[in-house]
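In: here's my sequence, what's the structure:
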Amino acid sequence: MEDKNYSSDSPIHEQGQDRFSRWSFSERVAQVISKRSDPSSIVIGLYGIWGDGKTSVLNFIEKSLESDKKVICIKFNPWRFGTEDELLTGFFFDIAEALDAELIKTGDKLKDFVKKAAPGAGAIMGAKGAGEVLGSFISGPDINELKKRIECELESAKRRVLILIDDVDRLEKAEIQALFRLVKLTADFKYTSYILAFDKDVVAASLQDRYSSAAENSGEAFLEKIIQVPLHLPAVEKQVLREFCFQGVDEAINIAGISLSEQQVQEFVRDFSAAFDDCLTTPRKAKLYGNILMFSLPILQGEVNPVDLMLLEGIRTFCPSLYEVLRINKGLFTGSFRDSYYSNNDDEKEQIRNLLDDALSRGKNINKAGFIDLLKNMFPKLQSVYGNMSYGSDWYEKWNNGQRICSENYFSRYFTYAIPKGDISDKVIQELFNESEKWSEPFGFESNPLNEILNDSSAEALIKKMRHQAGKINADASLALAVAIAQKSDDIPNPEVFYSWMTPFSQASMLVSDLIQNVQKPDRVALAKKCIELSASLEFKLEIFRWLKREDENKPEKDAFSEACIDEIGKHLGKIINDKIEGRGDLTKLVPKSIPTIFYTLNKYVRNEYVNDYVAGLISNDSEALVRILDSYVPIAWGMESCISHKSDFEREQYNSLTGQLDASIVLNAIQDHFHQAMDVSDDFPRVYDDDVEKGVLFLEQFVWLHQYVLREWESEEESHDSEE
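Out: The predicted structure follows:
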C-alpha cells in the first residue's frame, strides 16, 4: 500500500503514511474544532501552494475526528460542479445528505427541503447575477426553514458540523468568486465550521479581478473578511524533501534494473543538489520527479547514460523552459567547439549564453549558478562558454562509449524516449555480440545471422556502433562476426562521397580488420584469408586487404601483420582475382572502380607484367576496355557550390599511377590502332568544358598529351646529363 501511494500522486489518509510531520498539525486543528464550545460559525483557511499536501492534511483532520462523536465531517469538492447554480444546490444537498445519515431518524429528510428549493435556482440564475441568486436562494423560506432545522438538530444532539472544502484554487475565476460568496452568506449557520484549502495567491488574484475597481489588495482584503483563522501548512524541511525525492529515484532505478557505480551516485547527488535543491518546494514536485523517472528509465535502460537522463528529467521537472531550449538546439550543446584555436566562436557562445539566461529567468526558484554548473557537467562544450576549458575531438569516442547526452549520436534518444530512425539500439548491439559467440561459420546466404539486422538502411549505424565496441569483443565472437560481415558485404552501401573512407562500405572493411585483430595472432592470417575468400563482392575483398593493419617500423610495439603475413594474404587475394580473369571475366565491367587496386595486386602478388598481358588481350577483344581503364583512374571531383559530383581530368598523378602498373606503350599503341583521332593533340593540355563532349575521348587525349610531355622531360633530362658529362 505504501509503495502504491508513494509511486502515485494520490493524497494520503493514514498517520503511518505521514512523511512530513503533518499528522500532529492536523490533529491539533481537529481538536480545536472538536472542543470549541462557541455555537457560532468559524471559517479556517488552510494555505499552501499547489502540491504542498493540503488534501492530505484535510484527510488527516477527517481521520482524527473519525471516532469523535461530537463532530460530523462533510467533504465538499466544488470542482465536481460545472455551473454556479449546480455549485449552490450541490453545496446544500451534500450537507443535507450527510446530516440525514448522521442525525435524522424520521422519514422527513433534510435533503427534501433542498429538492424543493433547488428547481428555482436555475430560473433565478437566468434573470439575475450570481450574487443575487445566492442571496435570494439562501433568504428564501425553504432554506430558512432548512437552516433552523439543521441548527436545532445539531444543538439537540450537541454536535458540530465541519465542512472541508478542497481544490478551491483549481476552479475557474468565476467559480472561485461564487464559492466565496456562498461561504460568506452561509457563515452564520450555528455549530458549523469550515476549512477551505487553497493557494492564497491564486485565490486572492481571482477575487482581485472581481473587485478590480477597488484598492490594489482588494482580493486579500476580501479574504480577510471571510477567513477568520488563516493557517499556513507547516514547512517541510529541505533535507526531508530531498530524502523523499531520492527514495523515488531509488525506486525508479530498481524498477528499471539499473545499477549505478559509487562514482555515478556521487556525480548525480552533486549535480542534483547544486541545481535542484531550491526547486524542491513541495512534496508533489518531489513525487513528480520520481514518477517521471519510473517512466523514462525503464524505456531507455541500456540505451543512454542513466545519470545524464536523471539530470535531464530533473531539468524537465523543475525548469521546463530550459528543457525546451536544450531539446531544439542539438547543434549548440553537443560535441565541442572544433578548431577553437583557428576560428572565432564568440557569436555562437553569445547565442548559447542568451538562450540559457532567458530560459533560466523564466523558471521558478532557480539557482542560476547551480544550473550552469550542472549544464557544464552534462555538456562539456559549455566549459568554454563559461570558462576557458575546451575539449578536442578525441573526447568524442569517450562520450560515445559513455552514451552521454553531449554526444551527437545519443542526444536525440534523451528527448524522444526511443531509438531514432536510422540508429541501432545499444541493447541490440550487445545481444548481437553475446549471440555471435555461439555462431558456427561459415554461413549460407540464407542462414547468415546478420540477415535480420544488417541491411541498406541500418548498415551505417550498425557498423559505426560495432566499430566503437570492437575492442571489447572476444575472439570467438570476433571471428564469427568478421565472416558474417564479409558474406553480407553486398548489402552494405558504397555511395560516392568526398571522403570515400567514410562510407559504410569502407567502414565495414575497417571493422573486419578490427575484428581480425581480436583473435589470437597465429589465427589472424587464416581468418583474413577466409574473410577475403567469403566476401560477397570482389570490391570488398580488396577493401579488406587494404585496411589490414600492417607493422610500422616507427611503431614496433604495434600488434599488426608482418610484411611476410601481408605477402601471404596478398597472394591469396591475387589468386582469387586471377581465377576471376581466367573465367573470362572483364574486370573493367565487373569492378570498374577497383581497377587501379586490382592492377597493383596482380603485378605485386601474382606475377610481374601480369597487367601488361591481361590488358593487351582485353583490348584486342574490346577496344572500349581501354577507355574504361583510363576512366577508372580518374578521381571524382565535387563542385564547391553545387556539391554535385563529376569526373575530374586524367592528369599527371593518374598517368604515373597507371604507367606504374601498365606499360605506356601498350596504351599508346591501342590509341593509335583504335582511337587515332586522339593522337592529334594541341600544345595546351586538353580540357573541354562542354558537357556534350565524350569524357572517354578526352581522357585518351589527355593521356597522349601527358605521354608526350613526359617524353620531352626525359629528353631534357638526358641532354642535361650529357652536357654535365
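In: okay, CA-based contacts and neighbour counts for the rest of this
Out: Will do.
In: tell me if E151 really is in a helix.
Out: Yes. Under DSSP: H, G, I helix; E, B strand; the rest coil, E151 sits within a helix.
In: count the residues that sit near it.
Out: Neighbour count of E151, defined by other Cα atoms under 10 Å: 20.
In: that one contacts K190, correct?
Out: Yes. At 5.9 Å, E151 and K190 qualify as touching, with contact defined as Cα atoms under 8 Å.
In: where do the strands sit along the stretch 301-450 of the chain?
Out: For the stretch 301-450 of the chain, strands defined by DSSP state E, counting those that start in this stretch do not occur.
In: hmm, who's touching the helix or strand where K225 lies?
Out: Assessed by DSSP states H and E, K225 sits inside helix 218-226. Contacting residues not belonging to helix 218-226 are listed as 43, 180, 183-184, 203-209, 211-212 [Cα atoms under 8 Å, 6 or more residues apart in numbering].
In: now show me the structure for the sequence below, then we'll compare the two:
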Amino acid sequence: MTHTVWTDEALSTAKQDDLGRLPYAQRAAELIQATHSFESSAVFGLTGAWGSGKTSLVNLIVEELQKKHPEWGVARFTPWATSDVPGLLNEFHSSLSSALPKKKGKQVRQALATTAAVAAPAAKLIPIAGDVAAAGVKLAADALAKSPSWQAAFNKASAELKELQKPILIVVDDIDRLHGDELLALLKVVRLLGRFDGVQYLLAYDDETLYRSMDVSRAVTSHDGSAERFMEKIVQYPLFVPTLLRHQQISRLRKGLTGISRQTVDDGSASERLGGLIECFTRLLTTPRAIDRYIAQLQHHIPLLPIDEVDDEDVQLLTLIRVSFPSLFNSIPQYRSELISGHTGEWTINGQSLEYEPFDIEPLLAVVPETLRGTARDLLVSLFPKVAKKGQLAVHGSHRRQSVQHEEYFDRYFAMGILDHDVSDATVHAAVKEATEGAATPLRDLLVGAESEIRNLVLSKCLNPTSQPTTDEGRIQLAEVLAEIANDFPEDNSGPFGDRDQLLIWIGDVLAGLDEGTPAENLRAVMWTFDTPALRIRAWRRLEYSIDRAYRSGKPSWYDAVTTMLVEDAMADFLDHLKQGDDASTKSGIGYQVHFVLSHSQEQLRSAIHQLLESKEADVSTLASRLVSAQTIVGTKPNWQLSDDFDQETFNRLAPPTNDPWYDEPKQEVDIRDLSWANRRKFAAGRVRPPSGIVDHDDPKDSDSE
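Out: Sure, this is the predicted structure:
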C-alpha cells in the first residue's frame, strides 16, 4: 500500500486542477482585466467555505491573468501577519510596492513611502480592539482624507502610479482569519486610504465566518442583513468558489479510499457496505479539504493494526464520525456495552415476556446538529447493528468477526491512537427517457465500456429526479434495462462506491416507487434479468434499503413473495453447486448466496444440505470448500489468495453434528493462489472444526446484519 502524504497545499498551477475549475478562473481573470481602469479602483470578493479551495482558485486566477495579460503586476497582502493598524498600513504599502518594476517604479515607491509616513501618526490613533474600533477607523480615515499633507501625498502617489500605466492586482487571502475589529480596520483602511486608481483588489474569505466576526465586533446586527450590506459597499464584484459536485465528491473519495484499502473478500458483496452509506459520505465531506483530510487520517490509522486484526471498513466509518462529530465519537466508548448489546441491561415486561430494555441512541445523538442526526444514526447503526430499529431491513453491518460490534475487538478501534470530460444533461436525460420506454441502446452506449470517471458522471446525472419515470410501466421498463446493463458492468473489486453498486442503488430506488399492489411476477421479471443469483441478491438488498426509506414502516405486498422466489432460487443454485463438487464454476458470490438464504430460510437450507450429504451426492469437505474465501490487495493488480479466515460460524449452521472422519485429516500445504474448489477443499482440511451443535437463531436477520 503506497500513497502520497497530504500537506494541504493549495494548487499553484492549472496543471494540478482536478476539479474542472480552470474555466471559472479564466472568466474571473478576464473580468478583472475588462473592468480595469486607470481612473478607478475595483474590489472583487471570492467567497467559499473553509477547505473549498479558495486559495487554489486565487492562484489559478492570478496565473491566467498574468499568462494572457503579462503587463499586470500582482502583490500578495497578508494582513493577519500584523498586530496593529500602523503595521497593517506598512504591510499594505510594502505589498503594493513589490508589484512595481524595479527601475521604473522607483518614484512610485518613494511616493508610497511618503503616503505611509504621513498616514502613520493617524493610524496609531486607531484602536485595533474594543467597542470604539470601528468608529476610530472611520474618524481617523476621514481626518486623513481632509489633511492637506496626506491628500497631497496620496495624489502624488496616485499620479505616479497612473503615469507608470501598470495595472496592479492586490490579493488579500484569508481575511476571515482576522478578529472582528482587525477585520473592520483592514476593510475601512484599505477602502478609504488605499484605493489608488488603477489598483484592483481580490479578497478571499468565508462569508459566514466574516459575518460572525463583524457581529462579534458589534459593527453589524445579527441576522438583519447589515453585514451583507456592509460588504456590498466594499466588494463591487462578488465571485464564489464552485460547489463540489456529487460525482466529484465520489470520484475523490474513491481515489483516496482505493489508495488506502488493503483487502476485499470474494463473497459477491464487494464494497456493498460502504456503497450503501454513500449519502453519509457526501453529506459530511463537502469540500476537497474535508475529503483529503479524512483520507489522510485513514492513511495514518489503518496501517496501525495488521490486516486480519480489524475491519478496515469499520475504521473508515469510525474515522468519518470522528472528523464530522468529535463529541459523538468521544461518547462511543462510554456506551460500549449498550451499543454492542443493543440494550440497556435493564429488564422490562413486554406483554407476557420479560426482555431487555432496548438502548435508545437518540440521546447520544443530541451532540450532533439536528439536520445531520439521520446521517449520524445511519453510521452508528452500521457499526452497531443491534441498535437498529425493529424491522429495519438494511443496516449495512459488518460480517467480519473482527468488527467493532463484537466485544472482544471493540477496544482495538479506540486504542489505535487511534473534470476534463463531460456529458451533457440533455444527452443523459434523453437516454434515460428512451430506457423508460424499453430502448436500452442509448443508455448502454453511455455506460458500458466508458471510462470509470465518465461512467460515474453519467450515473450521477441519471439520478436527476426530473429524469425518473412517473408510471409503474415506465419503472419496470427502466429497471429491466438497468439490470441488463448491470450484467455487463465490470466487477466492483477495485474499491468502494463501485459503478455497479451505484447502478443497483438506482434500480432499488426505481422499484421502491412501484405501487404497493404491483403483481409479484412483474418484480420477478426484473430480478431474473440479472444473470446470476448473487447479482439478484445484491440488487434485492439495495431495494430493501430503498423500501426502508420509502415506506418508513411496513413493506409493499409484493416484497415477501419475491423474497421467497429469490431464496428458493439461491438455495437451488447452491445445492446444485455442491452436487457438481470440484467441477463447479468458481464464480464469485456463492458464500454471499448462503448468507442470504440463511437470513430467510435457515431450517430449509440446513435440512436440504443434510439430505444431500446423506445421499452421498456431496460431502462435508465440499461444503467446507464453499466457505473458504479469497482475498486480494485493493488498488493493485488483483492477486487473489485463499484466506485463513474460515467462516466457521456459518459452517456450524449448515453442517450436521456428526463426527465425520474428514475432520481428523491433517492440514495440507497448498498453493494459496489456486482458487479451484479442489484446492479449497484441500485447504479446508485440518482447519475446520466439527460443529458441536446446530446454532439456532430465533431471528436470523438480527444475526446477519446487512
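In: quick TM-score on the pair, please.
Out: After superposition, the two chains reach a TM-score of 0.52 (TM-score structural alignment, normalised by the length of structure 2), with 409 aligned residues with a Cα RMSD of 3.7 Å.
In: what is the corresponding segment of structure 2 for the helix holding K225 of structure 1?
Out: Aligning helix 218-226 of structure 1 against structure 2 (TM-score structural alignment) gives residues 226-234.
In: structure 1: matching residues for stretch 435-455 of structure 2?
Out: Aligned by TM-score structural alignment, stretch 435-455 of structure 2 falls on no residue of structure 1.
In: residues in structure 2 aligned with stretch 168-176 of structure 1?
Out: Aligning stretch 168-176 of structure 1 against structure 2 (TM-score structural alignment) gives residues 175-183.
In: tell me where the stretch 601-706 of structure 2 has helices.
Out: Ranges of helices in the stretch 601-706 of structure 2, per DSSP state H, counting those that start in this stretch, are 620-625, 648-654, 677-684, 700-703.
In: the spatially most central residue of structure 2: which element?
Out: Residue closest to the mean C-alpha point of structure 2, counted by Cα atoms, centre = their mean, is F281 at 3.3 Å. Assigned by DSSP H and E, F281 of structure 2 falls within helix 278-284.
In: what helices and strands are in contact with that helix?
Out: helix 246-260, helix 373-383 (3 or more Cα pairs under 8 Å, 6 or more residues apart in numbering; DSSP states H and E).
In: which positions within the shortest one qualify as buried?
Out: When burial is assessed from 16 or more other Cα atoms under 10 Å, helix 373-383 of structure 2 yields the following buried residues: 373, 375-383.
In: and if you look at the longest one?
Out: Using 16+ other Cα under 10 Å as the test for burial, helix 246-260 of structure 2 gives 246-254, 256-260.
In: so where in structure 1 does the next helix or strand after it end up aligned?
Out: Remark: after helix 246-260 of structure 2, the chain's next helix or strand is strand 264-265, criterion DSSP H and E. Per the alignment by TM-score structural alignment, strand 264-265 of structure 2 matches residues 260-261 in structure 1.
In: could you check how many residues crowd around A34 of structure 2?
Out: Neighbours of A34 of structure 2 (other Cα under 10 Å): 9.
In: please apply the same query to A637 of structure 1.
Out: Neighbourhood size, A637 of structure 1 [other Cα under 10 Å]: 15.
In: double-check that it belongs to a strand.
Out: Yes. Assessed with three-state DSSP, A637 of structure 1 lies in a strand.
In: which stretches in the stretch 351-500 of structure 1 count as helices?
Out: Ranges of helices in the stretch 351-500 of structure 1, per DSSP H, counting those that start in this stretch, are 368-378, 396-401, 413-416, 426-436, 459-469, 475-487.
In: could you do the stretch 101-250 of structure 2 as well?
Out: In the stretch 101-250 of structure 2, the helices defined using DSSP H, counting those that start in this stretch lie at 106-124, 133-146, 148-164, 180-193, 207-216, 226-234, 246-260.
In: could I get these as TSV with distance to V5 of structure 2?
Out: Listed next are these as TSV, based on distance: least, Cα to Cα, whole Å:
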stretch	distance to V5 of structure 2
helix 106-124	42
helix 133-146	43
helix 148-164	45
helix 180-193	34
helix 207-216	29
helix 226-234	38
helix 246-260	11
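In: L447 of structure 2: which of the ones you listed is closest?
Out: Of all these, helix 246-260 sits nearest to L447 of structure 2, with 14.5 Å by Cα to Cα.
In: could you identify which of the helices of the stretch 351-500 of structure 1 is most buried?
Out: Per residue and on average, the most neighbours among the helices of the stretch 351-500 of structure 1 fall to helix 475-487, with a mean of 23 (mean count of other Cα atoms under 10 Å).
In: in structure 2, what residues pair with that one?
Out: The aligned range for helix 475-487 of structure 1 is empty, by TM-score structural alignment.
In: whereabouts in structure 2 does the very next helix or strand once past that helix align?
Out: Later in the chain than helix 475-487 of structure 1, the nearest helix or strand by DSSP H and E is helix 504-518. Mapped onto structure 2 with TM-score structural alignment as the criterion, helix 504-518 of structure 1 occupies no residues.
In: what about helix 504-518 of structure 1, distance to the chain center?
Out: 29 Å (Cα atoms, centre = their mean, to the nearest Å).
In: what packs against that helix?
Out: So helix 504-518 of structure 1, by 3+ Cα pairs under 8 Å, 6+ apart, packs with helix 459-469, helix 475-487, helix 521-534, helix 538-547.
In: could those go into TSV alongside distance to I636 of structure 1?
Out: Formatted as TSV, those follow (distance: least, Cα to Cα, whole Å):
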stretch	distance to I636 of structure 1
helix 459-469	22
helix 475-487	26
helix 521-534	27
helix 538-547	18
